[in-house]
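In: What follows is a predicted protein model with its sequence.
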Amino acid sequence: MPADAPEAVTVGETMVLMNPEETGPLQYVSSFGKRVGGAESNVAVGLARLGHDAAWASRLGDDPHGRYVRDTVRGAGVDTRWVTFDPDAPTGVMFKERRATGEGGVFYYRHGSAASRLEPADLPDELLDGATYLHLTGITPALSSSCRDLCFDLVERAADAGVHVSFDPNLRFTLWSVEEMRETLLPLAGSADVVLPGVEEGEVLLGTDDPEEIARGFRERGAGEVVVKLGAEGAYVDAGDGGERVPGVPVERVVDPVGAGDGFAAGYLSGRLDGRDPVAAAERANGVGALATQVTGDVEGLPTREELAAFLDGGERDVRR
């Protein structure tokens, strides 16, 4: 294993996130804070905060936005050596909308972005050298046909290298049709060692909102561990030896739910990297996901081990030194 090999590698698009400084319909908001957001880099940041060596690979525009994204992710402790800059395509941008009820939406400006031009030749085989996990989401294959090819290529490379694949369906309905989602994401999930769907994703991809049936459906297609995210109710874990519900961690109020699923993924992979069994890993994932909802922004609420231990009231004191 190379001395500087990351434990986990993530691949996907990260954009500049324009976060509103006031609530209300986006058309009436005039003040924004600039941040970064992207499911895969969020997971990498979450793992780094929890003390793991994590890498994020992508393509960014050779523009101020791209340099801001790379520097921000790298500044969070993530290995960005496999991030490249495209002189002919821009960095994507997204605007978040917040409502007083705590709900809102996200508006993307990513068509033709640098990341949508990713292809298998962009990433060397050494990307996976020494890694334990490769984490992918269903967003990347939706960006373009070359990104789709990249995801399937990486899954094959991971299998050849003995690297576990973690997959979060993370559906984006504005990027492609439901039929395309099913045709692409079900085979990817079936090739994964860990699948992390939400109930809505199970309903779209498998036609059921029952957590047990969702887990069974993915496992029957070849998936290893399936952890169904249940929001405030926690998670349902099926690792092949009987399913189990893992209660959620209550919070008084959700400030911003965006990014909670990525925090959950980071917490789960962190637990598995530490040798915890799937149920114990899901307990950690629930805690990280809950904390992520307490702050606006995709990564600002992701905790360190000390912060997670305090939040769980002493439940996880095995902080690595």
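Out: That came through fine.

In: CA only for contacts and neighbour counts going forward, please
Out: OK.

In: Return the distance of the helix or strand where residue 167 lies from the chain's centre.
Out: Secondary structure assignment for residue 167, by DSSP states H and E: strand 164-168. Its chain's C-alpha centre and that of strand 164-168 lie 10 Å apart, by CA atoms, centre = their mean, to the nearest Å.

In: what does the following helix or strand past it contact?
Out: Heading C-terminal from strand 164-168, the first helix or strand you meet, by DSSP H and E, is helix 178-190. The contact list for helix 178-190 (CA atoms under 8 Å, 6 or more residues apart in numbering) reads 138, 141-142, 152, 155, 167, 169, 171, 195, 204-205, 218-219, 221-223.

In: Of the residues you listed, which is the most crowded?
Out: residue 195 (28 neighbours; other CA atoms under 10 Å).

In: Quick check: the gap between that residue and residue 24.
Out: 35 Å (CA to CA, to the nearest Å).

In: Repeat that for residue 162.
Out: 48 Å.

In: tell me the angle the helix ranked longest in the chain makes with helix 178-190.
Out: Looking across the chain with DSSP state H, the single longest helix is helix 145-161. Put simply, helix 145-161 runs at 10 degrees to helix 178-190, going by axes from the mean of the first three to the mean of the last three CA atoms, to 10 degrees.

In: What are the buried residues along helix 145-161?
Out: For helix 145-161, burial by neighbour count (16 or more other CA atoms under 10 Å) applies to 146, 147, 148, 150, 151, 152, 154, 155, 158, 161.

In: Just the element for the closest residue in space to the third one that isn't next to it in sequence, please.
Out: The shortest distance from residue 148 to any residue other than its chain neighbours is 3.9 Å, reached at residue 141 (CA to CA, 6 or more residues apart in numbering). Using DSSP H and E, residue 141 sits within helix 140-143.

In: Need the contact partners of that helix.
Out: In contact with helix 140-143 (CA under 8 Å, 6+ apart) are residues 12-13, 116, 147-151, 172, 175-176, 181, 184.

In: before we go on, here's another structure to hold up against the first:
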Amino acid sequence: MRIAVTGSIATDHLMTFPGRIADQLLADRLDHVSLSFLVDTLEIRDGGVAANIAYGLACLGHRPLLVGAVGVDFHPYGQRLAERGVDVSAVHISTTRHTARFLCTTDPDGNQIASFYPGAMTEASAIDLAGVVRDHGGVDLVHIGADDPSAMLGHTRACRAHGLRFIADPSQQLARLDGEEIRELVDGADHLFTNEYEHGLLLAKTGWTRADVLKRVGTWVTTLGEKGSRIERADDPTLDIPAVPEATVADPTGVGDAFRAGYLASLTMGQNAVACARAGSALAALALSSVGTQTYTASPSRLRDLLTAAYNADVPAVTDQP
């Protein structure tokens, strides 16, 4: 099964603050916040949700088609992805803008304050997804991740118009999108991904109930951090899948993207939701133990070993590769 992964492609500037971010926020001064954090470390890494997911899929033996917009500075980054096994031939390269930048400060509790400069990502709406799919011999599944909002809507419309199975994953862009836009992105999705906060935000902004959402999507996957993940389907009992226990914590940035890569890798092999969520949790644990979103190492055999140790169960394949 071939997956097209759409969304942001960015350079991450990751910083660590030794104190607690929450301690710096004064309840009676939140209407006038003026803070500067003296950080201990700075790591500059490859990132962006689409690229992170594509990287994880490639680690597990897949060859995902990456679809997004970048700047003229992308060549070294793109070369690294291509060497890993990501197909970058569909990436749109801007002639005037730099690749997007993500700047994030993390404290020891895993709390984060971040800013995102879109740069070339603002040109993602110019990408003709249907044309990309046609020119690359077709795809079986399209993951629509956080991107320029008009691009997300355009990709979703293209999937519906051409009968392409798609996954809705608006994540960080839920804060930017209005209720009507979110409803359009979600309706008819094979899967919907959110984290726990986004789960509630999506309901609040759409005006839908949980039951309303489950009438419109095949499977709703909610990541719950150290508590694992939750699988919801209409007319089925809710499934809570525990995270990999005792995972080493180095940097939480990109862990959700790794979960999605592991989940999708298992999904392409026809596995059930429990197996998919476990694979997602295992790859997320590997990402959590590394600083940066594309610095962890993984392989099908390593993932199998981790799954066996964590869940003490038969482990389905996540790829045709050994």
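Out: Cool, got the structure. What you see is a predicted model; the values in this text were computed from it and never measured.

In: so what number do they get for TM-score?
Out: The TM-score (TM-score structural alignment, normalised by the length of structure 1) is 0.81; 295 aligned residues with a CA RMSD of 2.7 Å.

In: From residue 54 of structure 2, how far off is the residue lying closest to residue 118 of structure 2 once chain neighbours are set aside?
Out: In this structure, residue 118 of structure 2 finds its nearest non-sequential neighbour in residue 100, 4.6 Å apart by CA to CA, 6+ apart. Between residue 100 of structure 2 and residue 54 of structure 2 the computed distance is 17 Å (CA to CA).

In: now residue 107 of structure 2
Out: Taken as CA to CA, the span from residue 107 of structure 2 to residue 54 of structure 2 is 27 Å.

In: Could you do residue 305 of structure 2 as well?
Out: 22 Å.

In: Which one of these two is surrounded by more residues?
Out: residue 54 (32 against 14).

In: What lines up with that one in structure 1?
Out: Aligned counterpart of residue 54 of structure 2 in structure 1: residue 44 (TM-score structural alignment).

In: ok, that match - contacts?
Out: Counted by CA under 8 Å, 6+ apart, residue 44 of structure 1 has contacts 8, 9, 10, 54, 55, 56, 78, 266.

In: Helix or strand: which one has it?
Out: Short version, using DSSP H and E: residue 44 of structure 1 is in helix 39-49.

In: Would you map the strands across the stretch 101-250 of structure 2?
Out: With DSSP state E, counting those that start in this stretch as the criterion, the stretch 101-250 of structure 2 has strands at 112-117, 141-144, 166-168, 191-195, 219-223, 229-232, 239-241.

In: Can you tell me which of those strands is most buried?
Out: strand 166-168 (a mean of 26; mean count of other CA atoms under 10 Å).

In: how big is the offset of that strand relative to structure 1?
Out: Per the superposition on structure 1, strand 166-168 of structure 2 and its aligned residues are separated by 1.0 Å on average (mean CA distance after the TM-score superposition for structure 1).

In: nearest spatial neighbour of the spatially most central residue of structure 2, skipping sequence neighbours?
Out: By CA atoms, centre = their mean, structure 2 has its centre lying nearest to residue 257, at 3.4 Å. Distances taken as CA to CA, 6+ apart put residue 53 closest to residue 257 of structure 2, at 5.3 Å, once the chain neighbours are dropped.

In: give me the number of residues near that neighbour?
Out: 31.

In: Surely it is in contact with residue 6?
Out: No - with contact defined as CA atoms under 8 Å, residue 53 of structure 2 and residue 6 do not form a contacting pair (9.5 Å).

In: intersection of neighbour lists for the two?
Out: Common neighbours of residue 53 of structure 2 and residue 6 (CA under 8 Å, 6+ apart) do not exist.

In: Verify the assumption that the residue nearest to the centre of structure 2 is located in a strand.
Out: No - counting by DSSP: H, G, I helix; E, B strand; the rest coil, residue 257 of structure 2 is not part of a strand but helix.

In: list the contacts for the aligned residue in structure 1 for it?
Out: In structure 1, residue 257 of structure 2 lines up with residue 262, judged by TM-score structural alignment. Contact analysis of residue 262 of structure 1 by CA under 8 Å, 6+ apart lists 39, 40, 42, 43, 46, 289.

In: how deep is the fifth one tucked in, by neighbour count?
Out: Read it as residue 46 of structure 1. With other CA under 10 Å as criterion, residue 46 of structure 1 counts 32.

In: my guess is it contacts residue 300, does it?
Out: No - contact criterion CA under 8 Å: residue 46 of structure 1 and residue 300 do not qualify, at 9.6 Å.

In: For structure 2, which segments are assigned as helices?
Out: Using DSSP H, helices in structure 2 cover 49-59, 75-84, 129-135, 149-161, 179-186, 196-206, 210-216, 255-268, 273-288, 300-311.

In: Looking at the ones you listed, which is nearest to residue 222 of structure 2?
Out: For these, distance to residue 222 of structure 2 was read as CA to CA. The smallest value, 6.0 Å, belongs to helix 196-206.

In: Give me the packing partners of the closest one, helices and strands only.
Out: Secondary-structure packing of helix 196-206 of structure 2 (3 or more CA pairs under 8 Å, 6 or more residues apart in numbering; DSSP states H and E): helix 179-186, strand 219-223.

In: what range in structure 2 does stretch 273-282 of structure 1 sit on?
Out: With TM-score structural alignment as the criterion, stretch 273-282 of structure 1 aligns to 268-277.

In: what does the matching stretch contact?
Out: Against stretch 268-277 of structure 2 from outside (CA under 8 Å, 6+ apart): 1, 229, 231, 239, 241, 259, 262-267, 315-319.
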